[in-house]
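A.B. asks: dropping the sequence and predicted coords here.
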Amino acid sequence: MTNPKIAQTFESTFNRFVQTRMAGFRLEDFLEEGVPEGQKHADYVFPEQRIIVELKTLVKDHGDRASVTRHVADGLDKYKFPKTCLGQWLSGKAPLPRQVARYVDRKVQNSIKGAVRGSNGQIRSTQQLLSEPHEGILMIANLTETMFGPVELLKNFAKHALERRSLAIDAIVLITPGVAYSAEGSLPQHYLMPVYREGKTHLGDFVEPLLESWIDFEALELGQEPDVEIANQIDEKSKSARPNLRYRP
């Protein structure tokens, strides 16, 4: 299911946040002559920090029952499995055949891969428009996607980014304003999670204040008081880590 109006509303809110809280600009407002017609570009520029941010909103929920069921049915048909497999899987009596499970995963991964490919090109194109070197951040706002948990979703984006031969994305930041996750016995939580390219953890000096300010801004917009938990998570392959934020609205 896709709802573009949700994305438009969120992007309008995020525009106000960037302009009023972070002293950033939409690229077309920052460039004196505007963006050349037809040229792909990222959404925001922060000239003082020399950072470009491309915002991607996830508005298609691959985890809703209708979407997953449709992909499973297509996979069963493609690999000539009996249609009874669908009912057995839906009832929990049997797992999907391995070929079908991989087929469904590819369908979802292709969407993520396409978002990364497009964002990488937009950031690189924007770097070429600016007179000084700028680092690039991909910010993902999950508004509806329930197929993956927050950590798995961020890992999938990072995986596809690292597969790019010419990578312009120096950090990926996931926020989940439209999806709250809850473990057994816990209250629903929204997540704000960054991951950094090797040698780019210094971008946390920009990302962490941005996320803290966003929590405050969003709570003010909703008339709520957030309950924030900071969790330091260290990748076993990394010598350093930056904090992740979890909060209950």
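C.D. replies: Arrived safely, thanks for sending.

A.B. asks: CA atoms for contacts and neighbours, from now on please.
C.D. replies: Will do.

A.B. asks: buried set for the helix ranked longest in the chain?
C.D. replies: Identified as the longest helix of the chain according to DSSP state H is helix 98-129. Across helix 98-129, burial judged by 16 or more other CA atoms under 10 Å covers 100, 103-104, 108, 112-113, 115-127, 129.

A.B. asks: these two touch, right, Tyr247 and Val228?
C.D. replies: Yes - between Tyr247 and Val228 there is a contact under CA atoms under 8 Å: 4.3 Å.

A.B. asks: quick check: next helix or strand after the longest helix of the chain?
C.D. replies: strand 135-142 (DSSP states H and E).

A.B. asks: give the other helices and strands that the helix or strand containing Pro209 contacts.
C.D. replies: Applying DSSP H and E as the criterion places Pro209 in helix 204-222. Helix 204-222 sits against helix 4-21, with contacts defined as 3 or more CA pairs under 8 Å, 6 or more residues apart in numbering; DSSP states H and E.

A.B. asks: now the angle between helix 204-222 and the helix it packs on, please.
C.D. replies: Here helix 4-21 runs at an angle of 110 degrees relative to helix 204-222 (axes from the mean of the first three to the mean of the last three CA atoms, to 10 degrees).

A.B. asks: what is helix 4-21 packed up against?
C.D. replies: So helix 4-21, by 3+ CA pairs under 8 Å, 6+ apart, packs with strand 25-26, helix 204-222.

A.B. asks: list the buried residues in it.
C.D. replies: Residues of helix 4-21 classed as buried: 7, 11, 14-15, 17-18 (neighbour count, 16+ other CA under 10 Å).

A.B. asks: got it, and stretch 150-163?
C.D. replies: For stretch 150-163, a neighbour-count test (16+ other CA under 10 Å) marks 150, 153-154, 156-158, 160-161 as buried.

A.B. asks: please report the distance of Leu86 from Glu218.
C.D. replies: According to CA to CA, to the nearest Å, Leu86 and Glu218 sit 42 Å apart.

A.B. asks: wait, Gln128
C.D. replies: Distance from Gln128 to Glu218, counting by CA to CA: 33 Å.

A.B. asks: in addition, the following structure is provided for comparison:
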Amino acid sequence: MAIELRTPRQVEEMRPAGRFVAEVLTRLVEAADVGVNLLELDALAHAMIRDRGAESCYIDYHPSFGAMPFGKVLCTSVNDAVLHGLPHSYKLADGDLLSLDFAVSVDGWVADSAVSTIVGTPNPDDVRLIDTTQQALAAAIAVARPGNKLGDISAAIGDVARDAGYSVNTQFGGHGVGRTMHGDPHVPNDGRAGRGLPLKPGLVIAIEPWLLASTDEIVMDADGWTIRSADGSRGAHSEHTIAVTDDEPIVLTARD
């Protein structure tokens, strides 16, 4: 496991990427409305990337599980899709649960964040699901301090999820962030407190709890990217890039 710790100066250099990712996600949530096509949201994100002079982390991304390079700059996961949703021609409908995941490089530093929102009329079950991912993320960030272990972050997520009655899938989770989008360490969404990597100042990670309403089993679409619940239940996803410091963790992708 090759884990790089960032200097305080490097963490400061990562702030513009975090601010830009937050700005784009805020704009996308505002734009997501009934009748808006997922491809329009991707085009909006693409235009903002060009205007900023940033570089997409997704468009040429082709890990071993991907059937092809991603080809878009934004993940758009709708309803029973929860992760890596490949934008396609679909017009958002009233009541859709939309998860947006976005990562870019600005001046050589990466930031990665995700948010779930409801289009039009909210369903209370969807609101609760989204709220739980946000609470799990907040709980995980709160323990991202020197003296704690990586397992404390994972346990915080799992505890919030289980207390709310949800099961947890650990196949996909958080990860190190720096010059590239995905690095060590892997940050599972469940674990045992007091175990694992000691948290040290300069560790920069993306923490990303995601939950499905009534299962922890997933299936993948034929596109080789879009991950859905195995039982058709809805999913939600919340993510921030954070830096461990000598004091409070810094949420680099915090949205206003």
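C.D. replies: Perfect, thanks for sending it. Just so we're clear, the structure is a prediction, and the values are computed from it rather than from any experiment.

A.B. asks: any idea what the TM-score comes out to?
C.D. replies: Scored against TM-score structural alignment, normalised by the length of the first structure, the superposed chains reach a TM-score of 0.27; 117 aligned residues with a CA RMSD of 6.2 Å.

A.B. asks: quick one, strands of the second structure?
C.D. replies: 55-56, 75-78, 81-83, 97-106, 109-118, 174-176, 183-187, 204-207, 210-212, 218-220, 227-229, 235-237, 240-243, 250-251 (DSSP state E).

A.B. asks: show me what the fourth one is packed against.
C.D. replies: This means strand 97-106 of the second structure. The helices and strands touching strand 97-106 of the second structure, judged by 3+ CA pairs under 8 Å, 6+ apart, are helix 8-31, strand 55-56, strand 75-78, strand 109-118, strand 235-237.

A.B. asks: report the inter-axis angle for that strand versus strand 109-118.
C.D. replies: Using the same axes, to 10 degrees: strand 97-106 of the second structure against strand 109-118 is 170 degrees.

A.B. asks: tilt between strand 97-106 of the second structure and helix 8-31?
C.D. replies: 140 degrees.

A.B. asks: buried stuff in strand 97-106 of the second structure?
C.D. replies: So, applying 16+ other CA under 10 Å, buried residues of strand 97-106 of the second structure: 97-106.

A.B. asks: for Ile172 of the first structure, what is the enclosing helix or strand?
C.D. replies: Using DSSP H and E, Ile172 of the first structure sits within strand 171-175.

A.B. asks: helix or strand right after that strand?
C.D. replies: Downstream of strand 171-175 of the first structure, the next assigned helix or strand under DSSP H and E is strand 190-196.

A.B. asks: other SSEs contacting that next one?
C.D. replies: Using 3+ CA pairs under 8 Å, 6+ apart: strand 190-196 of the first structure touches helix 150-162, strand 171-175, strand 243-248.

A.B. asks: nearest to Glu54 of the first structure, of the ones you listed?
C.D. replies: Glu54 of the first structure sits nearest to strand 171-175 of all those, at 9.7 Å, using CA to CA.

A.B. asks: show me the contact partners of that closest one.
C.D. replies: 136-142, 150, 154, 157-158, 190-197, 200, 203, 207 (CA atoms under 8 Å, 6 or more residues apart in numbering).

A.B. asks: buried among those? Make that a ChimeraX selection.
C.D. replies: To isolate the buried members of the contacts of strand 171-175 of the first structure in ChimeraX, using 16+ other CA under 10 Å:
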select :136,137,138,139,140,141,142,150,154,157,158,190,191,192,193,194,195,196,203,207
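
A.B. asks: before we move on, the earlier item: what angle separates the strand holding Ile172 of the first structure from strand 243-248?
C.D. replies: Angle, strand 171-175 of the first structure to strand 243-248, by the same axes, to 10 degrees: 10 degrees.

A.B. asks: got the angle for strand 171-175 of the first structure vs strand 135-142?
C.D. replies: 20 degrees.

A.B. asks: which of the residues in strand 171-175 of the first structure are buried?
C.D. replies: For strand 171-175 of the first structure, by 16+ other CA under 10 Å, it's 171-175.

A.B. asks: now distance to Lys56 of the first structure too, for these, in TSV please.
C.D. replies: Shown next, in TSV, are the buried residues of strand 171-175 of the first structure (distance: CA to CA, whole Å):
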residue	distance to Lys56 of the first structure
Ala171	13
Ile172	11
Val173	10
Leu174	10
Ile175	10
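
A.B. asks: which of those sits closest to Glu212 of the first structure?
C.D. replies: Ile175 (11.6 Å).

A.B. asks: once you drop chain neighbours, what's closest to the closest one?
C.D. replies: Leu192 (4.4 Å; CA to CA, 6 or more residues apart in numbering).

A.B. asks: do the same with Ser105 of the second structure
C.D. replies: Spatial nearest neighbour of Ser105 of the second structure, chain neighbours left out: Glu55 (5.1 Å); criterion: CA to CA, 6+ apart.
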